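K.L.:
Predicted model and sequence follow; I will ask about them next.
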Amino acid sequence: MSIKPKILIIEEGFLRKDIEFYLNSVDFEAKLISLNPNIQIKSNKYLDKILNIYNRVVKKNIYYFEEKSIKYKNRFYLNQIKKEIEFLNFDYILLIVPYHYSSQVINYLSKHTNKIIGYSWDSINNKKEHQLIKFNNKISKLFCYDKNSINNFTKLNLIYTTNFYYPLEEIEIYKNTTRPVNKISYVGNLADRRDVVIEEILDNIEGKVEYDINIVKHDFKQSLLKDKYKFNYLEAGISLHDYMKITLNSEIILDIQLGWQNGFTFRIIEASYLKKKIITTNQFATELKFYHPDNIFIYNEETKHLLNDFSLKPYTEIDSSLIEYYRIDNWLKRILELE
């Protein structure tokens, strides 16, 4: 029997322990450390103002506040990591959104593995690049799901990969037995005025449609939000479990891509894992291995008149291996070159 590769996954509260349980049940010896990013930062407004000016004028550094936040949070992060892995070593450490970590954390992790792999499931910007450059030489490979970031930040030598999914035990139980009560659902942020796009999509579907639209509005004024379809506007996000339940209870999932991104969201991959139809604004969805025109509708000005016909079609079963390609164990084997 071959020895399972040992992997440590570090992230900030988005993933659940199910990912660790699942990986340990297949081809890995895995450990997940979920850090809490909701740490209240102590500040002195007057001193911070002076230090910010000094950094901008003297050091030509415009990221004083961002660096202060990272440094402060990472003191707590480092303490937790030390408690959990002090006497452990790993073949690989997967660091999710590595620009949220300090050089001190990266240096400590490098003592516990020969390979730190970074993955960003978000776009890269100048601020993130500034942080990554500090310790890029400590990271063996740096992956990103957004092709635009790869093209725009060439100094980082980013490598493209998609997002992934992993089985949730309680969701697996209901995946094939839950009868949807809603035709269409969406859970996500308001960013890029997704409420406007969703309203337009619903306008193109005939008849009465049951829907469950949940949009995190943050600080956006309620009076400016679209209310024709009485969307559920949230102050904060919901749990992964609740998100999956909403998805299970729907026939069609909306996937509204941000205008500045070029990659596939978790939403479109998870929805396919749950055998749901998808309406997406991602014009490159045909690149997905599990793409089928009966299951995925690419929405734009030229196709929107066909949307109602799509909504009436049943889901078409596809080869399970096409979706399993994106499952976390297969995803890891590819980026770690274990295949």
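P.N.:
That came through, no problem.
K.L.:
For the rest of this, base every contact and every neighbour count on C-alpha atoms.
P.N.:
Will do.
K.L.:
Endpoints of stretch 178-197, how far apart?
P.N.:
28 Å (C-alpha to C-alpha, to the nearest Å).
K.L.:
gap between it and the chain center?
P.N.:
With C-alpha atoms, centre = their mean, to the nearest Å as the basis, stretch 178-197 stands 16 Å off its chain's centre.
K.L.:
buried sites along that stretch?
P.N.:
By 16 or more other C-alpha atoms under 10 Å, the buried positions in stretch 178-197 come out as 182-191, 194-195.
K.L.:
and what of stretch 91-108?
P.N.:
For stretch 91-108, by 16+ other C-alpha under 10 Å, it's 92-103, 105-106.
K.L.:
before we go on, here's another structure to hold up against the first:
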Amino acid sequence: MAKTIILALPYLYGLDQCIEKNLRYLGYDVINLCYDDSRSYYPTILHHIKSWLIKLFYGRAKYKEYEKSKTYSRYADDIEYKLSLLGNKKADFALCIRANVYPKSLISLIRENTKTCVNFQWDGIDSHPDILEYMEYFDRFFVFDPNDIKKYPQYALRHITNFYFDYDIPQATQSTAALFFLGGHQASRVGQIKDFIAKAKTLDLLLDFYIVAKDKRARIAFDSDPAIHYVHSSQAFSFEQNLYKVQESCVVVDFLNTVDQGLSFRSFDALRFDKKLITTNMTVVEYDFYHPNNILVWQENTTAEELAQFLALPYQPIPYEIKQKYSFSAWLKHILYS
């Protein structure tokens, strides 16, 4: 009999659809509680006034919790219906990712309807410290940034990396010699990206760079450099579309979010599709899938000549037993059963 899992994570470019698809591929029945929380929800003007008063008199923490409760209240009927499908039974598991996007009342409800409840925090805890207020709801709590375990020894945090999806993905119908990057605009990495583009241009490399922003800040920061596709956040690639772009490319490029130290999804997408990786994350050399032919750690002093030499090296296949460790299947087994 198939096990049932409740899925709760941020509404982010169809990531929940990829995870649900992989869970069903592995034989799970899935109750997906991912909802669009990008817009504030004020049923009446009184709710707007109450929100303002809470922020004014009770502080930011109470205000944020009220806003989350109000936002998800519009989905209350759907949540109630989906959980009613459990009948008088509990779900075998709940997989939460960044549970702090939800109000505590909803995570508590998920906890009540689940035998085993786990959370994976894919952002550093310092980015969203309110997640520490949710610890009581989980049997196990995983972080992708190993530094968080040292920073917060009073909590039973466990480290796990990100993963690559291992459900069946159709083969890309075309391939290019492009170096592919897709990421949100962050002022902290503008200098690194500019440096990389300048050196890549001296080699006449084909760049397929996409930077996502909700306004013109990215275009302004990069002086409208034509080497970059500027994408509005409302039109960004879905996670699955990104996987097809990785398949089509020759090299995946990754510029580290300076707040966190864990490896991004880009590193593992490159691993799945046997693509070379250029990353500013120096910790990648500590992983067992690292090979200097396949991965270049980009630094400020990396030269165009070194880039050209790296691209000329033949890709070295990674042993199956190492590669498999980072699949969603292996990741899920560890996070649910370990």
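P.N.:
Looks like it arrived, so ask away. If you're wondering where the values come from, they're calculated on a predicted model, not measured in any experiment.
K.L.:
on that earlier part again, quick one: which of the buried residues of stretch 91-108 of the first structure is nearest Lys4 of the first structure?
P.N.:
Tyr92 (11.6 Å; C-alpha to C-alpha).
K.L.:
Surely Asp260 of the second structure is in contact with Asp145?
P.N.:
Yes: the criterion here is C-alpha atoms under 8 Å, and Asp260 of the second structure meets it with Asp145 at 6.3 Å.
K.L.:
Quick check: neighbours shared by those two?
P.N.:
When contacts are counted by C-alpha atoms under 8 Å, 6 or more residues apart in numbering, Asp260 of the second structure and Asp145 have 123-124 as shared neighbours.
K.L.:
Take the buried residues of stretch 91-108 of the first structure and keep only those in strands.
P.N.:
92-96 (DSSP state E).
K.L.:
Distance to Leu32 of the first structure for those residues - can I get that in JSON lines?
P.N.:
Putting these into JSON lines (distance: C-alpha to C-alpha, whole Å) gives the following:
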{"residue": "Tyr92", "distance to Leu32 of the first structure": "12"}
{"residue": "Ile93", "distance to Leu32 of the first structure": "10"}
{"residue": "Leu94", "distance to Leu32 of the first structure": "10"}
{"residue": "Leu95", "distance to Leu32 of the first structure": "10"}
{"residue": "Ile96", "distance to Leu32 of the first structure": "11"}
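K.L.:
just to revisit the earlier point, could you single out the nearest of the buried residues of stretch 178-197 of the first structure to Lys313 of the first structure?
P.N.:
Lys183 (11.8 Å).
K.L.:
The second structure: which residue goes with that closest one?
P.N.:
Aligned against the second structure by TM-score structural alignment, Lys183 of the first structure finds its counterpart in Ala178.
K.L.:
any idea how far Gly262 of the second structure is from its match?
P.N.:
25 Å.
K.L.:
for Phe255 of the second structure, same thing?
P.N.:
Distance from Phe255 of the second structure to Gly262 of the second structure, by C-alpha to C-alpha: 12 Å.
K.L.:
What of Tyr320 of the second structure?
P.N.:
Taking C-alpha to C-alpha, one finds Tyr320 of the second structure at 23 Å from Gly262 of the second structure.
K.L.:
Excluding residues flanking it in the chain, which one is nearest Asn163 of the first structure?
P.N.:
The shortest distance from Asn163 of the first structure to any non-neighbouring residue, by C-alpha to C-alpha, 6 or more residues apart in numbering, is to Phe266 (5.8 Å).
K.L.:
how deep is the one you found tucked in, by neighbour count?
P.N.:
15 (other C-alpha atoms under 10 Å).
K.L.:
contacting residues for it?
P.N.:
163-165.
K.L.:
can we see that at 10 Å?
P.N.:
Residues in contact with Phe266 of the first structure (C-alpha atoms under 10 Å, 6 or more residues apart in numbering) are 121, 162-165, 255, 272.
K.L.:
Against Leu158 of the first structure, how distant is it?
P.N.:
19 Å.
K.L.:
How about Ser311 of the first structure?
P.N.:
With C-alpha to C-alpha as the criterion, Ser311 of the first structure and Leu158 of the first structure are 38 Å apart.
K.L.:
sorry, back to before: among the buried residues of stretch 178-197 of the first structure, which ones are in helices?
P.N.:
If you go by DSSP state H, those have 194-195 in helices.
K.L.:
Distance to Asn232 of the first structure for the buried residues of stretch 178-197 of the first structure - can I get that in CSV?
P.N.:
Shown next, in CSV, are those (distance: C-alpha to C-alpha, whole Å):
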residue, distance to Asn232 of the first structure
Asn182, 14
Lys183, 16
Ile184, 13
Ser185, 11
Tyr186, 10
Val187, 10
Gly188, 11
Asn189, 12
Leu190, 11
Ala191, 15
Arg194, 13
Asp195, 10
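K.L.:
what's the span of stretch 274-283 of the second structure, first residue to last?
P.N.:
End-to-end distance for stretch 274-283 of the second structure, by C-alpha to C-alpha: 20 Å.
K.L.:
Could I get the buried residue list for that stretch?
P.N.:
Those would be 274-281, for stretch 274-283 of the second structure by 16+ other C-alpha under 10 Å.
K.L.:
Stretch 115-132 of the second structure too?
P.N.:
Applying 16+ other C-alpha under 10 Å to stretch 115-132 of the second structure flags 116-125, 131 as buried.
K.L.:
okay, how far is it across it, tip to tip?
P.N.:
21 Å.
K.L.:
And what about the residue lying closest to Asn147 of the second structure once chain neighbours are set aside, helix, strand or coil?
P.N.:
Leaving aside its sequence neighbours, Asn147 of the second structure sits nearest to Gln261 (C-alpha to C-alpha, 6+ apart; 7.4 Å). Secondary structure for Gln261 of the second structure, judged by DSSP: H, G, I helix; E, B strand; the rest coil, is coil.
K.L.:
What about Gln261 of the second structure, how many residues nearby?
P.N.:
Based on other C-alpha under 10 Å, the number of other residues close to Gln261 of the second structure is 19.
K.L.:
so who does it touch?
P.N.:
123-124, 144-148, 281-284.
K.L.:
where along the first structure do the helices fall?
P.N.:
Going by DSSP H, the first structure shows helices at 18-25, 45-57, 64-85, 103-110, 126-133, 147-152, 169-175, 194-203, 240-248, 266-273, 307-312, 320-324, 328-335.
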